[in-house]
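1. The following block contains a protein sequence and its predicted model.
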Amino acid sequence: MSDFIQLHILTHYAPANLNRDDTGRPKTALMGGALRLRVSSQSLKRAWRTSDLFEAAVGNHLGKRTRLLGKDVYDAMLAQGLDAPKALEWARQIAAAFGSLEIEKPESKKKKSDGDSAAEQDLKKLLQIKEIVHVSPAERQAALQLAANCVQRGKGPEVDELKLLSKDATAVDVSMFGRMLASASEFNVEAAVQVAHAFTVHRAEVEDDYFSAVDDLDTDTGAGHIGERGYGAGLFYLYVCVNRTLLQKNLQGDKALANRAMASLLEAITKVSPTGMQNSYASRAYAAYVLAEKGTQQPRSLSQAFLRPVRGSDDRSMLTESIASLQKQRENFDKTYGPCSDACLALDTDAGTGSLQALIDFIQD
């Protein structure tokens, strides 16, 4: 039976463009008949796992999502004195162990097209894997070690040596957020952390920010540039579910590492903001409210608390109303289905109660 940690987070962001759609405007969602601002789970997870805070906590156990592992291997072999043609050939073989290559068959010098040969094609594309691969530190090190062995013996990799993928590598981010490999599904990793899209608890509109820039050397002509971008502000609800049992399993039973990973994740969730247009809006915010629950019961989001958009009032802020709605929804679920968790603990900056350290101790217990 799995042991779950559920996190319910309320965070306020001043005017910002946290997560853009294909037109460059803030993402939105229609919920409860009202338009809301939205931040995708992919945006949030990337901000957390690439943050300085997260890296400082579990840096030795962080993988890399990349298509360019082959370029790393190629550069390493060149640095060890191998000639470029052999380095390219062997690096492509090693990269192909992690997924199909973007260019399966480079053009040979005998078959030139518009004067281009394999050596003249874009090196990056020749070494690029088709799909982004989440590579663990151990897998990357194994690839580089194989490259070094090949250079040392002057011979390319053997078939058995190219079995570089592993499900036993203890990469925290892979264990948390999973890995999907279309060409090697046996090495997929089921995510132990599920992250919902964050959305505003109230109605929200994308507004237009008209701006201009003045040419410092030509002030007589007025604006040197005129533009427009979208922005929005709001109080966001975010739901995160951690399967502690699966996380520890993914980390090869290392409970201490699993606890350290959960602590760093919680701190990142409460302190690290999406990186979209930070320089333009300085949209850095700490969580205003966090409710943590733990138990073996079937997890559930409390998003239903905000089907009716929160309004706030003269004597109660939108944050106060939102906290009350969350707590009421939790009570109603418990009345209907029985307790949905064994214990809970909250951090509430509105009331000035609780602490991040207390929450960390709670989820690690």
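-> Cool, the structure landed.
2. Every contact and neighbour count from this point should use C-alpha atoms.
-> OK.
3. So which bits of the host helix or strand of Leu359 are buried?
-> Counting by DSSP states H and E, the element that carries Leu359 is helix 356-364. Residues Leu356, Leu359, Ile360, Phe362, Ile363, Gln364 are the ones in helix 356-364 that count as buried (16 or more other Cα atoms under 10 Å).
4. in terms of contact, does the second one touch Leu345 like I think?
-> Yes. Between Leu359 and Leu345 there is a contact at 6.8 Å, judged by Cα atoms under 8 Å.
5. which neighbours do these two share?
-> Shared contacts of Leu359 and Leu345 (Cα atoms under 8 Å, 6 or more residues apart in numbering): Ala292.
6. What number of residues are in the vicinity of Asp215?
-> 13 (other Cα atoms under 10 Å).
7. Check Arg300 too.
-> 14.
8. With Ile94 instead?
-> Look at Ile94: counted by other Cα under 10 Å, it has 28 neighbours.
9. Same question for Lys163.
-> Residues near Lys163, counting by other Cα under 10 Å: 14.
10. just to confirm, which helix or strand has the residue nearest to Val272 when sequence neighbours are not counted in it?
-> Once flanking residues are discounted, Val272 sits nearest to Trp48: 6.3 Å by Cα to Cα, 6 or more residues apart in numbering. Per DSSP H and E, Trp48 falls inside helix 41-49.
11. so how far is Asn19 from the residue nearest to Val272?
-> 14 Å (Cα to Cα, to the nearest Å).
12. So which of the two has more stuff around it?
-> Trp48 (25 against 22).
13. For Ala148, give its distance to Gln128.
-> From Ala148 to Gln128 the distance is 20 Å (Cα to Cα).
14. quick one, strands of the protein?
-> For the chain, applying DSSP state E gives strands covering 4-16, 28-31, 34-39, 64-66, 133-135, 193-195, 198-200, 207-214, 223-243, 289-295, 343-348.
15. want to compare, so here's the second one:
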Amino acid sequence: MADKNLYIDLNVLQTVPSSNLNRDDTGAPKTALYGSVNRARVSSQSWKRAIREAFKQDDISTGVRTKDVVAMLVTALKRLNPALNDEDAMSKADEILIDAKIKNKNNSKNKNKDKQLDALLFTSPGQIAKVAQYATDNEKLNDKELKDIWKHDQSLDLALFGRMVANNPELNVDASAQVAHAISTHEVIPEFDYFTALDDRKPEDTNGAAMLGSIAFNSATLYRYANLNMNELVKNLNSENAIKGAVAFIKDFILSMPTGKQNTFANKTLPSYVMITIRTDTPVNLVSAFEEPVAPNNGYIKPSIVRFEDEYETTLKLVERPLQNWVLSKQASKVGDNVANLSELLNKITTVLSEVTQNENIND
């Protein structure tokens, strides 16, 4: 892509009822201390997984984060060469991983099909297939050629969220997207639900519950933020796929939700407010709008929107006015171009990204 920066800011305000979207080690909803008060929090990793699961629902090819890469390579090698026995396929898989400097527990000794990598590896189906094809076609492996294969054919989620290989930084993939931890715009006080369960076959003359317990929950208006570096996404994919990928990411960031305790609380909601901003200078997280917690005023969403749009206008004293700023909301925006629905928003984003990338003469 041309040297000029191109960033997309994704801002969402979403009210979630009683829920436990993302638990800590005690089973309670995660929290954060911000502006001297306790906030509800949903980790970025939790929401990124929800986005990756949404990609699958949209039939978008996704990568795999797993320690089970050996078995994937063995399967791919034997598919290409059915005459290969398990031991030879395992040996070839070991050789591939050794050349790539990817740590595999007991590489040269363990002949067990279930052997695992030392750490999770994020890879795409295309990379596994092409690595296996290269190893099948070449008796002697070249580490530089292998490295090149591991860097290409990225799935959308790998191109967005990146990969780190501690033992071989040459295999790292720079993330093109950043996702912030979602936090509530206001103070949250933890609550607990005490529950009991009855035995349906309990005799009528027997009292008491068969079990009892408690579960922590909260309800909140969340501020969610992410940004996307289009230059980096084009570098990881190509111009056409980067535009399609950006639109898919925006759609599924807006609509997805972590599934923690969803059967218990049925907490799936839709955002009340979405702002998508295309910038050429720097991404801007507007969480500072809520450092002073929003006070309830017949709810939190309306005052949160007012506070957010005021903060957006304040930032224009420090950064360039964006190329484009769209708002999808239940109430008319005073700072952005209002759109009627999600389809219109995604169509407008596609049009602008296509025009900008064409004018900027993107180099794939």
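-> On my side now, so go ahead. Predicted model, so just to flag it, every value in this text is computed and none were measured.
16. Once they're superposed, what TM-score comes out?
-> Overlay of the two chains. TM-score (TM-score structural alignment, normalised by the length of the second structure): 0.84; 336 aligned residues with a Cα RMSD of 2.5 Å.
17. ok, back up a step: ranking the strands of the first structure by burial, who's on top?
-> strand 198-200 (a mean of 26; mean count of other Cα atoms under 10 Å).
18. That strand - contacts with which helices or strands?
-> strand 34-39, strand 223-243 (3 or more Cα pairs under 8 Å, 6 or more residues apart in numbering; DSSP states H and E).
19. what do we get in the second structure for the residue nearest to Val272 of the first structure?
-> In the second structure, Trp48 of the first structure lines up with Ile51, judged by TM-score structural alignment.
20. Kindly report the same for Phe306 of the first structure.
-> So Phe306 of the first structure corresponds to Phe290, using TM-score structural alignment.
21. and the residue lying closest to that match once chain neighbours are set aside, how far is that from Leu141 of the second structure?
-> Distance criterion Cα to Cα, 6+ apart; nearest residue to Phe290 of the second structure, sequence neighbours excluded, is Thr185 at 5.4 Å. Thr185 of the second structure is 54 Å from Leu141 of the second structure, where distance means Cα to Cα.
22. Show me which of these two is the more surrounded one.
-> Thr185 (33 against 17).
23. which residues does that one contact?
-> For Thr185 of the second structure, the contact set (Cα under 8 Å, 6+ apart) comprises Arg39, Ala220, Thr221, Leu222, Tyr223, Phe290, Pro293, Val294, Tyr300, Ser304.
24. For Ser303 of the first structure, see how far away the aligned partner of the fifth one in the first structure is.
-> Residue-level alignment of Tyr223 of the second structure against the first structure, with TM-score structural alignment as criterion, gives Tyr237. The spacing between Tyr237 of the first structure and Ser303 of the first structure, counted by Cα to Cα, is 8 Å.
25. returning to what we had before: which of Ala148 and Gln128 of the first structure has more neighbours?
-> Neighbours per residue, other Cα under 10 Å: of Ala148 of the first structure and Gln128, the larger number sits with Gln128, 24 against 17.
26. Give me the contacts around the longest helix along the first structure.
-> If you go by DSSP state H, the first structure has its longest helix at helix 318-337. Identification of contacts with helix 318-337 of the first structure by Cα under 8 Å, 6+ apart yields 10, 201, 235, 289, 302, 304-306, 310-312, 339-340, 350.
27. mean shift between the helix holding Trp48 of the first structure and the second structure?
-> Comparison of helix 41-49 of the first structure with the second structure after fitting gives an average deviation of 0.7 Å (mean Cα distance after the TM-score superposition for the first structure).
28. The match of Trp48 of the first structure and Leu156 of the second structure, how far apart?
-> Here the criterion is Cα to Cα. By it, Ile51 of the second structure lies 11 Å from Leu156 of the second structure.
29. can you check Arg41 of the second structure too?
-> Here the criterion is Cα to Cα. By it, Arg41 of the second structure lies 26 Å from Leu156 of the second structure.
30. what's the answer for Ser272 of the second structure, then?
-> Counting by Cα to Cα - Ser272 of the second structure and Leu156 of the second structure are separated by 27 Å.
31. The two: which is more packed in?
-> Neighbour comparison, Ser272 of the second structure and Leu156: the larger count goes to Leu156, with 26 against 17 (by other Cα under 10 Å).
32. Need the counterpart of the more buried one in the first structure.
-> So Leu156 of the second structure corresponds to Val172, using TM-score structural alignment.
33. so its match makes contact with Glu55?
-> No. Under the criterion of Cα under 8 Å, Val172 of the first structure is not in contact with Glu55, lying 10.3 Å apart.
34. For Arg311 of the first structure, give me its contacts.
-> His202, Met318, Glu321.
35. If we ignore the residues flanking it in sequence, what's nearest Ala266 of the second structure?
-> Spatial nearest neighbour of Ala266 of the second structure, excluding adjacent residues (Cα to Cα, 6+ apart): Ser19 at 8.0 Å.
36. so how far is Ile9 of the first structure from the corresponding residue of the first structure for the one you found?
-> Counting by TM-score structural alignment, Ser19 of the second structure corresponds to Ala16 in the first structure. Noted for Ala16 of the first structure: a distance of 19 Å to Ile9 of the first structure, by Cα to Cα.
37. again, but for Asp52 of the first structure
-> 21 Å.
38. Most distant residue from the centre of the first structure?
-> When distances to the mean C-alpha position of the first structure are computed (Cα atoms, centre = their mean), the maximum falls on Asp220, with 46.4 Å.
39. how much space is there between it and Ala169 of the first structure?
-> Asp220 of the first structure is 62 Å from Ala169 of the first structure, by Cα to Cα.
40. likewise Glu161 of the first structure?
-> In terms of Cα to Cα, Glu161 of the first structure sits 17 Å off from Ala169 of the first structure.
41. Of the two, give the one with the bigger neighbour count.
-> Higher neighbour count among Glu161 of the first structure and Ala169: Ala169, with 19 against 13, using other Cα under 10 Å.
42. That one is in contact with Val135, isn't it?
-> No. Using Cα under 8 Å, Ala169 of the first structure is not in contact with Val135; the gap is 9.3 Å.
43. Can you tell me which residue is spatially central in the second structure?
-> By Cα atoms, centre = their mean, the mean C-alpha position of the second structure lies nearest to Lys48, the distance being 2.0 Å.
44. Let me see the contact set for that residue.
-> Applying Cα under 8 Å, 6+ apart, the residues near Lys48 of the second structure are Val179.
45. cool, and Ala147 of the first structure?
-> Val73, Ala76, Met77, Trp90, Ala91, Ile94, Pro157 are the contacts of Ala147 of the first structure under Cα under 8 Å, 6+ apart.
46. Could you count how many residues lie near Trp75 of the first structure?
-> No, residue 75 of the first structure isn't Trp; it's Asp. Residues lying near Asp75 of the first structure (other Cα under 10 Å) number 16.
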